[in-house]
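S.K.: No sequence on hand, only this structure:
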């Protein structure tokens, strides 16, 4: 059983091995821009600044 290759999630063209899962650097950069510009989000409530501070200080102890 062979599976059909999945297309680039941005433009739906065939993926490039060099830029997987995207077809090109352009699509990879467009995706990154979406994350930086709040185009994508993870569901849930926003973290409180105090929670972030605790997570950062606990992470530095490891």
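M.R.: Arrived safely, thanks for sending. Here the structure is a predicted model, which means the values were calculated and not measured. Numbering: from 1, shown residues only.

S.K.: rest of the way, CA atoms for contacts and neighbours
M.R.: OK.

S.K.: Would you mind measuring the gap between the ends of stretch 31-50?
M.R.: 30 Å (C-alpha to C-alpha, to the nearest Å).

S.K.: Give me the buried positions along that stretch.
M.R.: By 16 or more other C-alpha atoms under 10 Å, the buried positions in stretch 31-50 come out as residue 31.

S.K.: before we move on, what about stretch 5-15?
M.R.: 7-8, 14-15.

S.K.: adding another structure so you can compare the two:
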């Protein structure tokens, strides 16, 4: 979840403010205002603009490895084996 700053007295869209208190870094938001940093989804450290939404290349690579390894798979029904599937000659059941 991100929060944006929509203070009309603030700087023009896309330009950061250096006086934001309690935030290490604020990122310019494409629609104007500021987007405050979120925590890295891997280690919960503050995100770095270079590796956003992660804090480092290490955390970005760990997340990519989890995606590639099926760690984020959505559980579902098992796919039947090809041996048990009806062939093109099999009679079709009505829906």
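M.R.: Structure received. Please read all numbers here as calculations on a predicted model, not as lab measurements.

S.K.: if we can go back for a sec, I'd like the buried residues of stretch 5-15 of the first structure as a markdown table, with secondary structure and distance to residue 30 of the first structure appended.
M.R.: Output for these, formatted as a markdown table (DSSP: H, G, I helix; E, B strand; the rest coil; distance: C-alpha to C-alpha, whole Å):
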| residue | secondary structure | distance to residue 30 of the first structure |
| --- | --- | --- |
| 7 | strand | 15 |
| 8 | coil | 12 |
| 14 | strand | 16 |
| 15 | coil | 15 |
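
S.K.: And residue 60 of the first structure, what's its match in the second structure?
M.R.: Matched to the second structure by TM-score structural alignment, residue 60 of the first structure sits unpaired.

S.K.: so how far is residue 53 of the first structure from residue 60 of the first structure?
M.R.: According to C-alpha to C-alpha, residue 60 of the first structure stands 11 Å off from residue 53 of the first structure.

S.K.: which of these two has more neighbours?
M.R.: It is residue 53, of residue 60 of the first structure and residue 53, that has more neighbours when counted by other C-alpha atoms under 10 Å, with 11 against 7.
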